Each structure stands twice: as structure tokens, then as C-alpha cells.
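Trainee: make a model of this:
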Amino acid sequence: MKSDATKQKFIQLRAEGLSYAKISEQLHLSKSTCSSWENKFADEIATLQGQRPGRC
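Mentor: A predicted model of the protein is given here:
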């Protein structure tokens, strides 16, 4: 089981637009885990994306 810190980092990196490949390399996750977490944390990712400066 992955730590909450790893999950939060995943959410942050996806909100920044990093690919599964880059995230899996940085956080030592499989791409299938990234895909699963993308669905699980979609609301959190979207919230962070809305908070970034320069977004419409």
C-alpha cells in the first residue's frame, strides 16, 4: 500500500500535467496504478488545476 504522501504527490504532479510515465518514474508506481489513481482522485486533481495561476 502506498503512503498518503505518495498519493498527494501523484495528485500534485497530475495537476501540473505530468504524464503517467514521468510520474511512475518519479514515484516508483506502475502506469496502471497511475491510471487507477487518476480516476480515484479526479476531483482533487481538477481542484488543483483550477487553483493554478493562468488557467481559464
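
Trainee: from here on, contacts and neighbour counts on C-alpha atoms
Mentor: Will do.

Trainee: determine the longest helix present in this protein.
Mentor: Determined from DSSP state H, the single longest helix within the chain is helix 4-15.

Trainee: any buried residues in the following helix or strand past that one, and which?
Mentor: Downstream of helix 4-15, the next assigned helix or strand under DSSP states H and E is helix 20-27. Along helix 20-27, these residues count as buried under the neighbour rule (16 or more other CA atoms under 10 Å): 20, 23-24.

Trainee: sorry, back to before: what helices or strands is the longest helix of the chain leaning on?
Mentor: The contact analysis (3 or more CA pairs under 8 Å, 6 or more residues apart in numbering; DSSP states H and E) places helix 4-15 against helix 20-27, helix 42-51.

Trainee: and for comparison, fold this next one:
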Amino acid sequence: MSKPTGGAVSLEQERFDQTLQALADVDACRVIDHQAVQAWADSLGTEPPLPTPYFQYTR
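Mentor: Prediction:
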């Protein structure tokens, strides 16, 4: 089995960094309600679609 080349390593590192940022966002209560995201996604393609949801502190 061969090792990933530079591009693959860079992509893997970027994903790892994004995962760490996402976990930090959760720890800081920067999350978006799942139901709000689902309602927004369901409204895409309709006129007018719902506004993009944003995070609200959960504490």
C-alpha cells in the first residue's frame, strides 16, 4: 500500500483542522439547530426560500 502524495496529505490535514475547529465550535456552544437547518434545506428551490440559519448560543 502506498502512502498518500502531497495533495492527499494536504487534504487530510485540512479535514483534520476543520474537524478540530468544528469541535471547538461545539465546545463554545456555536451550533445551529438541526430542525432549523432541515427546514432551510427543505425550502431550497421554493420562492422565497427560508433565510440561512445561524448559530445561537445554547447555554
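
Trainee: may I have the TM-score of the superposed chains?
Mentor: TM-score for the superposed chains, counting by TM-score structural alignment, normalised by the length of the first structure: 0.30, backed by 26 aligned residues with a CA RMSD of 3.3 Å.

Trainee: re the thing from before, can you give me how far the longest helix of the first structure is from the chain middle?
Mentor: 5 Å (CA atoms, centre = their mean, to the nearest Å).

Trainee: tell me the buried residues in that helix?
Mentor: Neighbour-count burial for helix 4-15 of the first structure [16+ other CA under 10 Å]: 10-15.

Trainee: among those residues, which two are most distant?
Mentor: The largest separation in these, counting by CA to CA, is between Phe10 and Ala15 at 8.5 Å.

Trainee: what's the spacing between Thr47 of the first structure and Cys34 of the first structure?
Mentor: Counting by CA to CA, to the nearest Å, the gap from Thr47 of the first structure to Cys34 of the first structure is 18 Å.

Trainee: compare those two (neighbour count), which wins?
Mentor: The neighbour comparison of Thr47 of the first structure against Cys34 (other CA atoms under 10 Å) goes to Cys34, with 21 against 12.

Trainee: tell me the contacts of the more buried one?
Mentor: 10, 20, 23-24 (CA atoms under 8 Å, 6 or more residues apart in numbering).

Trainee: let's go with 10 Å and repeat that
Mentor: 7, 10-11, 14, 19-21, 23-24, 27, 40 (CA atoms under 10 Å, 6 or more residues apart in numbering).

Trainee: how about Arg15 of the second structure?
Mentor: Shown in contact with Arg15 of the second structure (CA under 10 Å, 6+ apart): 9, 21.
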